[in-house]
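In: test case, fold it:
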Amino acid sequence: MQLGTRWAVGAEPPARLSSEVVAELRSVEAGLPASERGVARWTLTWLEGRPVAELDLGIVVTVDHAGTVVVRHDDQDQSD
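Out: Next up, the predicted model:
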């Protein structure tokens, strides 16, 4: 696992992320209550060369082995 960076909801995500991942991050952010915007933070790490962006609220956006962007809650099974 490679450590990455942190940023607040609504801020610009790291440029290294693909447009597909960024679109999913924005989609997740759009569904958050207004009270979480600018407060909740993403943490980006890299696992086997694939991004793993985890929101403080337990939402994870990652890319599976097939290259598909996946959104899940951290309590869901990780079968990729």
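
In: hey, let's count contacts and neighbours off CA atoms from now on
Out: Will do.

In: what residues does the residue nearest to the spatial centre of the chain make contact with?
Out: By CA atoms, centre = their mean, the mean C-alpha position of the chain lies nearest to A53, the distance being 2.8 Å. By CA atoms under 8 Å, 6 or more residues apart in numbering, the contact list for A53 reads W42, T43, L44, T45, V60, V61, T62.

In: to compare against the first, here's another:
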Amino acid sequence: MQLGTRWSLGAEPPTGLPEVVVIALQAVEGDLEALPDDTSAWRWTLTWLEGNPVIELDDGTVIRFDPKEDSATITQPAIVMDDDEDWI
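Out: Here you go, the predicted structure:
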């Protein structure tokens, strides 16, 4: 049984994560650097589901590992656009 953990955005991720997951984490964090939002208090949460890491950021971004494909999928939360042109 593996225990999950939490760590701050930008901090070193836990050891034992597949390399492709670490690359996905770095990609998400790199994208967030360009945003004007204050992310200093955001944290990652790692849980293990059937032996595979599932990582969620406080904003709802989720990274899932697929061991068969040795791939990581990033799912970002939907962005609601306040659009005055909703009649189109």
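
In: quantify their similarity with the TM-score.
Out: Superposed pair, TM-score by TM-score structural alignment, normalised by the length of the first structure: 0.79. Supporting alignment: 74 aligned residues with a CA RMSD of 2.1 Å.

In: hmm, back to that, what about the contacts of A53 of the first structure, which are in strands?
Out: Per DSSP state E, strands hold the following members of the contacts of A53 of the first structure: W42, T43, L44, T45, V60, V61, T62.

In: for the first structure, which segments count as strands?
Out: 2-8, 41-47, 50-55, 59-63, 69-73.

In: what about the last one, how far off from the second structure?
Out: By that I understand strand 69-73 of the first structure. Here the mean offset of strand 69-73 of the first structure against the second structure after fitting is 1.1 Å, by mean CA distance after the TM-score superposition for the first structure.

In: that strand vs strand 59-63, what angle?
Out: Compare the direction of strand 69-73 of the first structure with that of strand 59-63 by axes from the mean of the first three to the mean of the last three CA atoms, to 10 degrees and you get 160 degrees.

In: now strand 69-73 of the first structure against strand 50-55, angle please.
Out: Interaxial angle of strand 69-73 of the first structure relative to strand 50-55 (the same axes, to 10 degrees): 40 degrees.

In: which of the contacts of A53 of the first structure lies closest to L17 of the first structure?
Out: Ranked by distance to L17 of the first structure (CA to CA), those are led by L44 at 9.7 Å.

In: corresponding residue for that closest one in the second structure?
Out: Taking TM-score structural alignment, the alignment pairs L44 of the first structure with L46 from the second structure.

In: that match against N52, yeah?
Out: No: between L46 of the second structure and N52 there is no contact under CA atoms under 8 Å: 10.0 Å.

In: same drill for those two, tell me which one is more crowded.
Out: L46 (21 against 15; other CA atoms under 10 Å).

In: could I get the contacting residues of that one?
Out: L46 of the second structure makes contact with G4, T5, R6, P53, V54, I55, E56 under the criterion CA under 8 Å, 6+ apart.

In: could you redo the last one with a cut-off of 10 Å?
Out: Residues in contact with L46 of the second structure, defined by CA atoms under 10 Å, 6 or more residues apart in numbering, are 3-7, 13-14, 17, 53-57, 62-63.
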